[in-house]
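Asks: Below are the sequence and a predicted model; questions follow.
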Amino acid sequence: MVAHPSAVLIQAAATDGNNPIFNTVVFGLFVAITLFVVYRVSSGATSRADYYAAGSAFTGRQNGIALSGDYLSAASFLGIAGAIAVNGYDGFLYSIGFLVAWLIALMLVAELTRNTGRFTMGDVLSFRMKQRPVRAAAATSTLVISLFYMLAQMAGAGGLISLLLNIHSAFGQALIIAVVGLVMVVYVLVGGMKGTTWVQIIKASLLILSVALMTVFLIGKFGFNISNLLSQAAYNNPMGAKLLQPGGSYGATDLTKLDFVSLSFALVLGTAALPHVLMRFYTVPTAGEARRSVVWATSCVLIFYLCTLVIGYGSAALVGSKEIKSAPGGENSAAPLLALHIGGPVLLGVISAVAFATILAVVAGLTMTASTSFAHDVYANIFKRGKADPYEEVRVARLTAVVIGLLSIIGGILANGQNIAFLVALAFAVAASANLSTLLYSLFWKRFNTTGTLWGIYGGLIACLVLVAFSPVVSGSPDSIIKGVDFHWFPLKNPGLVSIPFSFLCGFVGTLVGRGKADRYKQAEMEVRSLTGIGAPQGRLRH
């Protein structure tokens, strides 16, 4: 059997350029430096406010860059670039959805959430409701969403390493995923929110700088003429000129068009309901800084996605879809393979280290969010009825982080090989289905009550999970998670078109049939606080 050119190229890079050693050294340096930073900024910070919300001491600019770091995951860098390289215009639709979503977060969620909460999404949802059942529901949805999101990041880690070191064995990739998971747990245990925020700032800066440099190098190869790049991409792809037109991936049938609408629902509405994005609004001292955070995050995300458009089409032009699909890691290999083509083993090592940093930082942020939600919402407010010792609560959060790290390692091993942009889109669908309706109802509907909150969260969450379980994602198609069986009955790959409206309907009906009336005084207090910030916890800016 003749080895594929990509495998030969990577093997040659590994042999001639000492690629594996270089990659390991660069990644090791990043881990060592960021761990030192995490230790320095977090030493002595043991209070709940420090561990959960970094003392609300970050500026809007700092938090905005960290927000973009949380948001620009392995899906954005590896998955979207691969989707554009293989599917062209339709792959870029992910970027459009991810970017437009920030307008929803800016207009409807950021300021109001900052004013009405303290540490978690459960603080907002339970403000005028019965504390224990609502916090339990909020914690459940946070844990499920975080684990879904982690699957994508861990799958990206496995695919990236398999590409770099040409590791085809399942055991080798599983070992790499385990190492990434363990390092991530160390970040969270040592640094808390303050440490993970600085990791996100460093990582986001490196990532945006890296993609910008790759874009400049790439355009330079085509004489700084975008038309030449696009023409070569179309020539080097089986789709031909259709690579530059809508419909290459989602336009084949009415069903695929409907699947695109469902995907768009999830992408645009999911961001404002992601727990790790919502939690970032508590790391700034005022609602004004929360708004600035979103503006900075949107700017960073815009620059990044414009660069990934060029990188995606550049991968199609210089690498080719056939080589990308055949390489270890599949579609997720497009950006690293392009780095190898335009800059050799050194650029491949740098880009791969940045991609690893991306995975590591995002998973650390997710773990921080999930462990905080369990410790603050479940342990402190359900088990201890709001009377938990603050230091004991932080200790529970750290223990939870270890458990979540182990679960994410197991899930990442199972999901290895899937397109990670697609996996993240599923996490967005779960977030929008479980959280968005209850957040908006809580903030804007005076009559909304506890029954409506519980119906909205659990109804949307269960509907979304059931539809995913019986969709082509899990069984019945060539790229399903479970091969060789077919028990799917839901035709769409993304359930957002059904599960998100269903969640709003559940919240509405639950409110109408619920016995308990809304607390008018609590509702009035929440309205005043959300619009003015009066009574909201304040922090001190650290410039």
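Replies: Okay, I see it. This one's a predicted model, so the numbers in the text were calculated from it and none came from an experiment.

Asks: Every contact and neighbour count from this point should use C-alpha atoms.
Replies: Will do.

Asks: What about the nearest residue to residue 5 once chain neighbours are set aside, how many residues nearby?
Replies: Take residue 5 and drop its neighbours on the chain: the residue closest to it by Cα to Cα, 6 or more residues apart in numbering is residue 323, 7.0 Å away. Counted with other Cα atoms under 10 Å, residues neighbouring residue 323 total 20.

Asks: what's the answer for residue 299, then?
Replies: By other Cα under 10 Å, the residues close to residue 299 number 15.

Asks: go on, residue 389?
Replies: As a burial measure, residue 389 scores 12 neighbours (other Cα under 10 Å).

Asks: now swap in residue 186 and tell me
Replies: Other residues near residue 186 number 17, with proximity taken as other Cα under 10 Å.

Asks: where's it, which helix or strand?
Replies: Element membership for residue 186 (DSSP states H and E) is helix 170-221.

Asks: by contact count, what packs against that helix?
Replies: Where contact means 3 or more Cα pairs under 8 Å, 6 or more residues apart in numbering; DSSP states H and E, helix 170-221 is packed against helix 19-42, helix 48-53, helix 60-71, helix 131-165, helix 287-318, helix 334-373, helix 390-415.

Asks: again, only this time at 6 Å
Replies: Packing partners of helix 170-221 (3 or more Cα pairs under 6 Å, 6 or more residues apart in numbering; DSSP states H and E): helix 19-42, helix 48-53, helix 60-71, helix 131-165, helix 334-373, helix 390-415.

Asks: Could you dump those into TSV with mean neighbour count and distance to residue 319 added?
Replies: Output for the helices and strands packed on helix 170-221, formatted as TSV (neighbours: other Cα atoms under 10 Å; distance: least, Cα to Cα, whole Å):
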stretch	mean neighbour count	distance to residue 319
helix 19-42	17	19
helix 48-53	24	44
helix 60-71	27	27
helix 131-165	26	14
helix 334-373	26	6
helix 390-415	20	25
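
Asks: Pasting the second one now:
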Amino acid sequence: MSAATLLGLTAMMYTQGVDAYIYMIAFFVGWPIILFLMAERLRNLGKFTFADITSYRLDQGKVRTMAAVSSLTVVCFYLVAQMVGAGQLIKLLFGLDYVYALFVVGALMMVYVTFGGMVATTWVQIIKACMLLIVGTNPAFFEGGVLGGKVIGGGNMIAMHLAKAVGGNLLRGFLSAVAFATILAVVAGLALAGASAISHDIYSRVIMKGKASETTELRVSKFATIGLGVVAVLLGIAFEKMNIAFMVALAFGVAASANFPVLILSMYWKGLTTRGALWGGYSGLVSAVMFVVLSKSVWVDVLGNASAIFPYTQPALFSMPIAFLLTIIVSKLDMSARAKREIDAFDDQYVRAQTGVGAATASSH
């Protein structure tokens, strides 16, 4: 559970009423799709990342670059949501200016991930889950119209004010610790995912052609973590007033446009080629980000323009069909010899995806 769920959805329920349930349901609807359409096939193939799957029978360098760029974009969207929640939480608890609070959280995240790595990230996930189960449900049992008048720290801090109203400073302090641990856990995981895309997919596999040492790759990963932290802080400043559950929905929309079409077609459609995957992936990514920038949430609320150019707040309804359409059209028009080899290689991938035969050998190779 991220800060978007704990803080953003609570705030959305407070401001929008039961209509906010669509966001709660939508986040979980994705899991059955992953479970029934993808999970078993990915496990049988012995592949576990977007880049690994899409480059299974396609051009490694080009597809990994595309996958890394789109994954980094999604990570940045998701990171911003968590950073906004963290900045507002620190502002509420300690009275710090929001910008200073963001720099504190960003620095803590960079240090934590750089020196703690995956082990530290896993432990904080375990601890925050236990704390959340213990204290997170208590305010829900006792609330009853005790709040009034959107509150210090902005709308995303509704849960914190509710905790104080029903349990005083003790409960608010405990829930704040849970919220901060939640944010730290998610931010650390996202930073690791983004750093891995840069160090493993772009640097090691594309730039160094698989010849980079583990030590060098780890060093690049640490520098990438610092860079992502700086980007997250700067974007967090720009999106201060945004509801964080809504911002996470934007990240889902970008992922649905840039990653999902290529990923699902690479597993289920024999006709996919490298050229089609690149056109589909990049078109979905560019169109989704462009629609977000031109929508009211950025064009008006962040950039201060009078009216939005794109009339909708969510991009995926339009950008995802664009990605699917271009992927299929360009793949069908690709008559190159490489495209024929990629199409012929689907049968081997299909058998392994269904049975797992040969996956361990291919993975180690």
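Replies: Everything's here; your move. These numbers come from a predicted model, not from an experiment.

Asks: tilt between the helix holding residue 186 of the first structure and helix 60-71?
Replies: Comparing the axes of helix 170-221 of the first structure and helix 60-71 via axes from the mean of the first three to the mean of the last three Cα atoms, to 10 degrees yields an angle of 120 degrees.

Asks: What's the match for residue 41 of the first structure in the second structure?
Replies: With TM-score structural alignment as the criterion, residue 41 of the first structure has no equivalent in the second structure.

Asks: Skipping adjacent residues, who's closest to the residue opposite residue 533 of the first structure in the second structure once aligned in space?
Replies: In the second structure, residue 533 of the first structure lines up with residue 356, judged by TM-score structural alignment. Using Cα to Cα, 6+ apart and skipping residues adjacent in sequence, the residue nearest residue 356 of the second structure is residue 44, 4.0 Å away.

Asks: In the first structure, what sits opposite the one you found in the alignment?
Replies: Aligned partner of residue 44 of the second structure by TM-score structural alignment: residue 115.

Asks: who are the neighbours in contact with its match?
Replies: 529-530, 533, 536 (Cα atoms under 6 Å, 6 or more residues apart in numbering).

Asks: And for residue 190 of the first structure?
Replies: Listed by Cα under 6 Å, 6+ apart, residue 190 of the first structure has no contact partners.

Asks: What is the equivalent residue in the second structure for it?
Replies: Aligned partner of residue 190 of the first structure by TM-score structural alignment: residue 115.

Asks: separation between the counterpart of residue 182 of the second structure in the first structure and residue 480 of the first structure?
Replies: Under the alignment by TM-score structural alignment, residue 182 of the second structure pairs with residue 358 in the first structure. Per Cα to Cα, to the nearest Å, residue 358 of the first structure is found 26 Å from residue 480 of the first structure.

Asks: Alignment lookup: residue 144 of the first structure to the second structure.
Replies: If you follow residue 144 of the first structure across to the second structure using TM-score structural alignment, you land on residue 73.

Asks: my bad, should have said residue 486 of the first structure
Replies: Under TM-score structural alignment, residue 486 of the first structure pairs with residue 306 in the second structure.

Asks: For that match, grab the count of nearby residues.
Replies: For residue 306 of the second structure, using other Cα under 10 Å, the count is 10.

Asks: Assign it to one of the three secondary structure states.
Replies: coil (DSSP: H, G, I helix; E, B strand; the rest coil).

Asks: Apart from its chain neighbours, what residue comes closest to it?
Replies: residue 300 is the one closest to residue 306 of the second structure (Cα to Cα, 6+ apart), at 6.1 Å.

Asks: Please report how far that neighbour lies from residue 120 of the second structure.
Replies: Distance from residue 300 of the second structure to residue 120 of the second structure, by Cα to Cα: 39 Å.

Asks: what's near enough to touch the aligned partner of residue 424 of the first structure in the second structure?
Replies: For residue 424 of the first structure, the aligned residue in the second structure is residue 248 (criterion: TM-score structural alignment). Contacts were defined as Cα under 6 Å, 6+ apart; by that measure residue 248 of the second structure touches residue 78.

Asks: The one helix or strand residue 248 of the second structure maps to vs the first structure - mean distance after superposition?
Replies: In this assignment (DSSP H and E), residue 248 of the second structure forms part of helix 244-258. Following superposition, helix 244-258 of the second structure is found to deviate from the first structure by 0.5 Å on average (mean Cα distance after the TM-score superposition for the first structure).
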